[in-house]
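K.L.:
take a look and give me a structure for this.
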Amino acid sequence: MIGRDELGDLLARLCPMYLLLDPEGAILRQGPTLRKLRPGRSLAGQRLFAVFDLQRPRSVTTMASLMQAAEGKLRLRFRDPPHTAFKGAVAPLPGGAGAIVNLSFGISILDAVRDHDLTSADFSGTDLAIELLYLVEAKSAAMAASRSLNLRLQGARIAAEEQAFTDTLTGLKNRRAMDHVLDRLLAAEAGFAVMQLDLDYFKTVNDTLGHAAGDHVLQHVARIMIEETREKDTIVRAGGDEFVLIFHDVEDRRRLERIARRLIARLEEPITFGEETCRISASAGTVLSSQLPARQASRLLQAADQALYQAKRSGRACHRFYDLAMEDGGCDGGTASREPEG
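P.N.:
Got it, this is the predicted structure:
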């Protein structure tokens, strides 16, 4: 008949998480993996129920009831931190000589590997735990790669959308972005204002100093517009020396007049380009979204353009508000000098 030592050696190879119990429930031997879970603290000599909390079935509280549960599954955990959880099965030894309890981690294997630094050598060669770990690691790696790819694709999409909506020379929004903004504001039935601004004398700069000087001036103009507006407002380079400013939640004429004055005043300041000095000005026309019964983007832009035309007819370097009388060409829309300060 096989001796206790030989049995222990055999079990250590086949069941590295076994417990050999005497008839009273004391632990006689333990598998090498269980020994690794409690380094420096041998389980030998301790009572099974003092080391483990049997959670299922709850009726198992003595060695006798453990023997009766031989055909069922056990669920238990260490009473001490980190309270590692186990699944188990018990096999009574012949002649009432005790029992063998074989343990496994079950679904808590990931926590056990992390908490106890386990490797493949700590598991039986037939244990599916290793394959499970490989599958989990492969899935984690695949998910990480997928997340990384999604982030890169999202970043590329955002960059592409930003590029599609941005004027490359000035960094301002382009016409495509303007259409999106106007459609969104009109759909939300929000109050806003549209200012169309053209640079005066810009063609002279281009013709006399060249396109490099013209590009420099346009970039300088863009910086001024950004500085004189809020982050929530939209500044658009509509093309050439034409700009559109959309003021969100603003329909106060006095406030818009002050903005127009500041813009024109700053744009008339000399602009240095190398050893040359560039001089421009600007004309602007503004329409309030509430002025037009038919809230259409094309109609708002047309009205702002009509106000701009009146500003240019008035001698340039000034600002006009849209007025319904402009439809018949009979009103100049008001000037900066006529608007009272608030």
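K.L.:
use CA for all of it now, contacts and neighbours both
P.N.:
Noted.
K.L.:
any idea how far Ala159 is from the spatially closest residue to Phe165 that is not a sequence neighbour?
P.N.:
With sequence-adjacent residues excluded and distances taken as C-alpha to C-alpha, 6 or more residues apart in numbering, Phe165 is closest to Ala177, at 4.8 Å. To Ala159, Ala177 is 14 Å away according to C-alpha to C-alpha, to the nearest Å.
K.L.:
for Gln310, same thing?
P.N.:
39 Å.
K.L.:
give me the more crowded residue out of the two.
P.N.:
More neighbours surround Gln310 than the other of Gln310 and Ala159, with 28 against 12 (other C-alpha atoms under 10 Å).
K.L.:
mind listing what's buried along whatever helix or strand Arg184 lives in?
P.N.:
In this assignment (DSSP states H and E), Arg184 forms part of helix 175-187. Neighbour-count burial for helix 175-187, counted by 16 or more other C-alpha atoms under 10 Å, picks out 175, 177-178, 181-182, 185-186.
K.L.:
so what secondary structure elements neighbour that helix?
P.N.:
Counting contacts by 3 or more C-alpha pairs under 8 Å, 6 or more residues apart in numbering; DSSP states H and E, helix 175-187 is packed against strand 234-239, helix 297-313.
K.L.:
could you also give me the structure for this second sequence? I'd like to compare it with the first:
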Amino acid sequence: MDGALRSDPACIAEAELGRLMPMFLWIAPSGHIRCVGPTLAKLCDGLDLVGMRFFEVFEVSRPQLVATMVELRPLAGQRLHLSLRQPPRTALRGLCIPLLDGQGAILNLSFGIRVAAAVREHALSNRDFAPTDLTVELLYLTEVKEAVMEELAAMNRRLMVAQRAAEAQALSDALTGLANRRALDQALARALAAVRRGGVGFALLHLDLDFFKAVNDTLGHAAGDLVLSHVAEVLRAHTRVEDVVARVGGDEFVLILGGPIDGEEVMKIGARIIAGLERPVSFEGRECRISGSIGATLSAAYAAPDADRLLSDADSALYVSKRRGRGRCTIHWVGSDDAGGMKPMPDNGG
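P.N.:
I've put the predicted structure just below:
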């Protein structure tokens, strides 16, 4: 056709048609491809489509399976679904328009909703689309939106991490990393609520360090901080992840040990904690020696346990340990023989 499609009364150069419709096909009545748009040629990189039969390159699936030009002609003007036969079998949409004078048909193709995937698979750019086609601009806006949404999501994740860190800091002791008094109050409230719902109960331990003041007075606060960090390590080593270990004062700690747990088990845990505390800590070539006194109580000993009563009874048991010579654990329980009064259980003997 001497480089032009001719149809009375108008004609258009193939190159210009390619600019207007970069994914067009001119199909001869015999079914052979006579001309192809530049973008469509790019999709079939490695194949010289001109001269090949249309149905060797493309598979038409809708509105019905089509395998010949005779079957294709009645579908002129209808929306066609087709795909390339060679990988990656790119899906396409098309519209077929017959030409006058028996010159065959023009088939104009597009990617439909899979345009984004096609752009990635075939490395297409703005030059591969018609100047009036808004596809690339829409893709750009979509990519910008995705980038903005990803950045917003990342910012939200950073804010959530920062929030959790701030919350953890607000509930943690700065020196030891243990829970602080605020965290203890919350944990104790949760434990009591669980008991009221029929939970198995827990043990509350109040630990006060023995001889800690002497370390601070003789070796300074740096040595005291080192000892407190050692205490935190000991407490973590002898409790479970689900237990709560809190520093509630300079050298005071409160532990909530989840149940089921009885007095015998509490005494064993208390003995192990005290043994760990009594291991000397070296500071600048000098040994720091401390111990600990523990008072404990069990939620199961109360008909209706409350936070203030538990803390008070554990504190009373702690001072029993102090009076008995320190370095020991004492448990208080509600005895039936004294109408609800507190009675010390046997201690570990220090």
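K.L.:
TM-score for these two?
P.N.:
Once the chains are laid over each other, their TM-score by TM-score structural alignment, normalised by the length of structure 1 reads 0.91; 338 aligned residues with a C-alpha RMSD of 2.3 Å.
K.L.:
closest to Leu197 of structure 1 out of the helices and strands packed on helix 175-187 of structure 1?
P.N.:
Among those, the nearest to Leu197 of structure 1 by C-alpha to C-alpha is helix 297-313 (7.0 Å).
K.L.:
what span of structure 2 lines up against the helix or strand that the closest one is followed by?
P.N.:
Going down the chain from helix 297-313 of structure 1, the next helix or strand is strand 319-321, by DSSP H and E. Aligning strand 319-321 of structure 1 against structure 2 (TM-score structural alignment) gives residues 329-331.
K.L.:
residue boundaries of the helices in structure 1?
P.N.:
For structure 1, applying DSSP state H gives helices covering 4-14, 32-37, 48-51, 63-68, 109-116, 129-164, 175-187, 202-209, 211-227, 253-267, 297-313.
K.L.:
hmm, who's touching the third one?
P.N.:
So that's helix 48-51 of structure 1. Contact partners of helix 48-51 of structure 1, identified using C-alpha atoms under 8 Å, 6 or more residues apart in numbering, comprise 21, 25-27, 43, 61-62, 78-80.
K.L.:
sort out for me which of those are in strands.
P.N.:
Of the positions in those, 21, 27, 78 sit in strands, assigned by DSSP state E.
K.L.:
which of the residues you listed lies closest to Val217 of structure 1?
P.N.:
For those, the minimum distance to Val217 of structure 1 (C-alpha to C-alpha) is 75.5 Å, reached by Phe78.
K.L.:
any idea what the closest one aligns with in structure 2?
P.N.:
Per TM-score structural alignment, Phe78 of structure 1 is aligned with Leu84.
K.L.:
number of residues surrounding that match?
P.N.:
18.
K.L.:
now do it against Gly77 of structure 2, distance only.
P.N.:
Taken as C-alpha to C-alpha, the span from Leu84 of structure 2 to Gly77 of structure 2 is 21 Å.
K.L.:
do the same with Gln169 of structure 2
P.N.:
According to C-alpha to C-alpha, Gln169 of structure 2 stands 69 Å off from Gly77 of structure 2.
K.L.:
counterpart of Leu152 of structure 2 in structure 1?
P.N.:
Counting by TM-score structural alignment, Leu152 of structure 2 lines up with Ser146 in structure 1.
K.L.:
wait, I meant Asn348 of structure 2
P.N.:
Checking TM-score structural alignment: Asn348 of structure 2 goes with Ala336.
K.L.:
list the contacts of that match.
P.N.:
Applying C-alpha under 8 Å, 6+ apart, the residues near Ala336 of structure 1 are 257, 261, 318-320.
K.L.:
give me the contact list for stretch 132-139 of structure 1.
P.N.:
Leu110.
K.L.:
average offset of that stretch relative to structure 2?
P.N.:
Taken against structure 2, stretch 132-139 of structure 1 registers an average deviation of 1.1 Å after superposition, with mean C-alpha distance after the TM-score superposition for structure 1.
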